[in-house]
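Novice: My questions are about this predicted structure, shown below with the sequence.
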Amino acid sequence: MSEKELLNVKDLVVDVEEKEILHGVNLTIRPGETHVLMGPNGTGKSTLGYTLLGNPRYTVKQGEIWFDGKNITAEPVNERAKAGIFLSFQNPLEVPGVTLSSFIRNAVEQKTGKRIRLWEFKKQLEAAMELLDMDKSYAERDLNVGFSGGEKKKAEILQLLMLKPKLAILDETDSGLDVDAVRTVSAGIREYQKNSEGSLLVITHSTKILESLPVDYTHVMVEGKIIKTGGAGLVDEINESGFAGYEAEEHR
C-alpha cells in the first residue's frame, strides 16, 4: 500500500440549503485502499460523496479537500472528474437521447483529453460488458432509460471499468440488487481495482456488497461526524449490533 495520500479531507463542514449536515469530517485515503463509510440513513454519508464530487448544491463552509496533492475545495465537477474522481449515484439518472455507448465514449475522451478510435473503444466496451454479464444491445440504448435497478447499477460499474478513475465513490451500489447482481457488480469492482489500482470509498448502511470486497478501513458516521474508524472487523461488529450503540454514544 502506498504511503502517498490520494484524498485528504480536513475538518470539512458542509451546508445543504443553509442547513449544516457535515460537522468537521476528516478522512484520508491512499492509492489502492478500500474504505467503507457506514451509518444510519440520513446521517450525511451521501452528502460527503456529493461534496467530494463538487455538486454545487453542497456548500463547503469550512475545511479543505485535497486530491492527488492539489487543493480541489473550489474546483468544479468537471475538473474533479478529469482529476480522477468518480461517483456511482444511489439513484442513477435517465438521459433520453444519449446512448450508453456515446455517453461513456465522450466521458473517456473528456477525461483523457484524447480522441479514441471507434473500433478500439467498442472492443474495450464489449469486453467490459461481457464481464458484467450485460447484453451488448444495451450499448445502443438511451442511458438508463427503461433499465431495471440492477441494469442501472451495472451501467455505472461499466463506466467505472472504462474510465479507470483514481478514486471511485460507490453510493449504495448494492441497493435493490439481488444476490446474483451483487456478485456480478462486485466482480466488476474487483476488476477495476486490479487493473487500475484505484481506491474505493464504499458508502452503505448495508453489508451485502462488502462480503466479496477486501476492506482496509471502516468508518462509522453518525449525525454528520465520523465517530469511529476501524478495520474490516468493524463491518462484522455493525452487522451483529447495528448502529444503536454509536447513536447513543453520540448523544451522551
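Specialist: Yep, that arrived. Residues are numbered from 1 along each chain as shown.
Novice: Please make it C-alpha for all contacts and neighbour counts, starting now.
Specialist: Noted.
Novice: name the element the nearest residue to Leu48 once chain neighbours are set aside belongs to?
Specialist: Leaving aside its chain neighbours, Leu48 sits nearest to Leu22 (7.5 Å; criterion: C-alpha to C-alpha, 6 or more residues apart in numbering). Per DSSP states H and E, Leu22 falls inside strand 19-29.
Novice: May I have the secondary structure class of the residue nearest the centre of the chain?
Specialist: The structure's the chain has its C-alpha centroid closest to Ile169; by C-alpha atoms, centre = their mean the separation is 1.6 Å. Look at Ile169: counting by DSSP: H, G, I helix; E, B strand; the rest coil, its state is strand.
Novice: And it, how far from Tyr246?
Specialist: Distance check for Ile169 against Tyr246: by C-alpha to C-alpha, to the nearest Å, it reads 24 Å.
Novice: repeat for Gly84
Specialist: From Gly84 to Tyr246 the distance is 33 Å (C-alpha to C-alpha).
Novice: show me where the stretch 151-252 of the chain has helices.
Specialist: 179-196, 233-241, 244-250 (DSSP state H, counting those that start in this stretch).
Novice: Mind giving me the packing neighbours of the second one?
Specialist: Yep, that's helix 233-241 we're talking about. Using 3 or more C-alpha pairs under 8 Å, 6 or more residues apart in numbering; DSSP states H and E as the contact criterion, no helix or strand is in contact with helix 233-241.
Novice: A further structure is provided below for comparison with the first:
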Amino acid sequence: MTTFEIRGLRADVIISEDERKEILKGVDLTINSGETHAIMGPNGSGKSTLAYAVAGHPRYEITEGEVLLDGENVLEMEVDERARAGLFLAMQYPIEVPGVSMSNFLRSAVTAVRGEAPKLRAFSKELQEAMKAMAFDSSFAARGVNEGFSGGEKKRHEILQLELLKPKVAILDETDSGLDVDALKIVSEGINRAKEANGMGVMLITHYTRILNYVKPDFVHVFAGGRVAESGGPELAETLEAEGYERFVKVGA
C-alpha cells in the first residue's frame, strides 16, 4: 500500500529575481494506492502550480508544508530522485526534444527509474507492445521526442511513458486538454491499464468532466484560491458541470 500525502503545502511562483507571488495557500490531500482523485477548479486557482511544485519545477518555491511518499519527504529529493521514488508527472504542455529518439529517451528513463538497463531485445518488445496499445505506429520510435507530434500524439506519449515507468503515484496535469474523442479514449484506456497493472494512485487535474466518463474518480476535489475548497465523491463533478465554479471563485478571491 502506497500513501501519498500533501500536508499544509504553501508555494510561491517566482516571476522574476525580485518578484514572487504566493499561489498555494495550505494544500492538504492524501492519495492511497489504487485511488483516483480528480482535481477540478477555475483557471488560475493553482492546480498546475500544485503539480509542478510537487514535481520540483525550479520556478516554484515551496515555503511551508511537506509532501510524503510512503513516509519519505519528496521535497528533500532532487527531481530525478522523486521519479525513482515512484512519482510521475504528465505535463500539460509536453516539450520537444529534437535529436533524441523516442526509443532512446524511453530506454534511458526506464533505466534510471528501474536502476538497471533492460536488455535491448526485451525492451524493444515491451516498447512496441506499449506503442501499439497507445495507437503509435512503430516508426515513431525513431522520431525525436515529441518533434512534429500533434497535440494528441504528445499526450499519448506522456501516457506511454506512464505505462513503461510504472510509478506509484501519477500526477496528470490536464492530460485531456486538446484531445479529440478518439485520442481521449486511448489516453484514458492507458491510464486505466497502468492503474490496474500497478495499483498506482492518480491525481487527475482537469477542467472538464468528459475524461471522468472514462477514468472514474473515487474522489473529486474543488481547487480554489490555492487550496482544496471542497471534496466529495464523483457526484461533485456532476454538480460542477451543471453549476460551474462561480461560488468557488468568490470564495477564492
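Specialist: Looks like it came in fine. Just so we're clear, the structure is a prediction, and the values are computed from it rather than from any experiment.
Novice: ok now whichever helix or strand comes after the strand holding Leu22 of structure 1, how far from the chain's centre?
Specialist: Toward the C-terminus, strand 19-29 of structure 1 is succeeded by strand 34-38 as the next helix or strand (DSSP H and E). Here strand 34-38 of structure 1 is found 10 Å from its chain centre; the criterion is C-alpha atoms, centre = their mean, to the nearest Å.
Novice: Could you check the angle strand 34-38 of structure 1 makes with strand 167-171?
Specialist: Strand 34-38 of structure 1 runs at 30 degrees relative to strand 167-171, counting by axes from the mean of the first three to the mean of the last three C-alpha atoms, to 10 degrees.
Novice: What span of structure 2 is strand 34-38 of structure 1 aligned with?
Specialist: With TM-score structural alignment applied, strand 34-38 of structure 1 matches the range 36-40 in structure 2.
Novice: can you check stretch 105-119 of structure 1 too?
Specialist: Under TM-score structural alignment, the match for stretch 105-119 of structure 1 is residues 107-121.
Novice: buried set for the strand holding Leu22 of structure 1?
Specialist: Buried residues in strand 19-29 of structure 1, counted by 16 or more other C-alpha atoms under 10 Å: 20-26, 29.
Novice: Next: stretch 79-99 of structure 2.
Specialist: In stretch 79-99 of structure 2, counting by 16+ other C-alpha under 10 Å, buried: 79, 82-92.
Novice: rewinding a little: alignment lookup: the residue nearest to Leu48 of structure 1 to structure 2.
Specialist: So Leu22 of structure 1 corresponds to Leu24, using TM-score structural alignment.
Novice: Same check on Thr173 of structure 1?
Specialist: Using TM-score structural alignment, Thr173 of structure 1 lines up with Thr175 in structure 2.
Novice: Next: Gly84 of structure 1.
Specialist: Match for Gly84 of structure 1 (TM-score structural alignment): Gly86.
Novice: Lys168 is in contact with that match, correct?
Specialist: Yes - at 4.7 Å, Gly86 of structure 2 counts as touching Lys168 under the criterion of C-alpha atoms under 8 Å.
Novice: Number of residues surrounding the closest residue to Glu22 of structure 2 other than its chain neighbours?
Specialist: Spatial nearest neighbour of Glu22 of structure 2, chain neighbours left out: Asp12 (4.0 Å); criterion: C-alpha to C-alpha, 6+ apart. Applying other C-alpha atoms under 10 Å, we find 20 residues neighbouring Asp12 of structure 2.
Novice: contacting residues for Asp12 of structure 2?
Specialist: 20-24, 60-63 (C-alpha atoms under 8 Å, 6 or more residues apart in numbering).
Novice: Glu197 of structure 1 now?
Specialist: Contact partners of Glu197 of structure 1, counting by C-alpha under 8 Å, 6+ apart, are 31-32, 166.
Novice: Residue in structure 2 paired with it?
Specialist: Checking TM-score structural alignment: Glu197 of structure 1 goes with Gly199.
Novice: gap between that match and Lys168 of structure 2?
Specialist: Using C-alpha to C-alpha, which is the criterion applied here, Gly199 of structure 2 is 7 Å from Lys168 of structure 2.
Novice: got it, and Gly44 of structure 2?
Specialist: Using C-alpha to C-alpha, we find Gly44 of structure 2 at a distance of 28 Å from Lys168 of structure 2.
Novice: So which of those two has more stuff around it?
Specialist: For the pair Gly44 of structure 2 and Lys168, the greater number of neighbours falls to Lys168 (26 against 14), based on other C-alpha under 10 Å.
Novice: the strands in the stretch 101-250 of structure 1, which residues?
Specialist: Listed in chain order, the strands of the stretch 101-250 of structure 1 (DSSP state E, counting those that start in this stretch) span 142-143, 167-171, 199-204, 217-222, 225-230.
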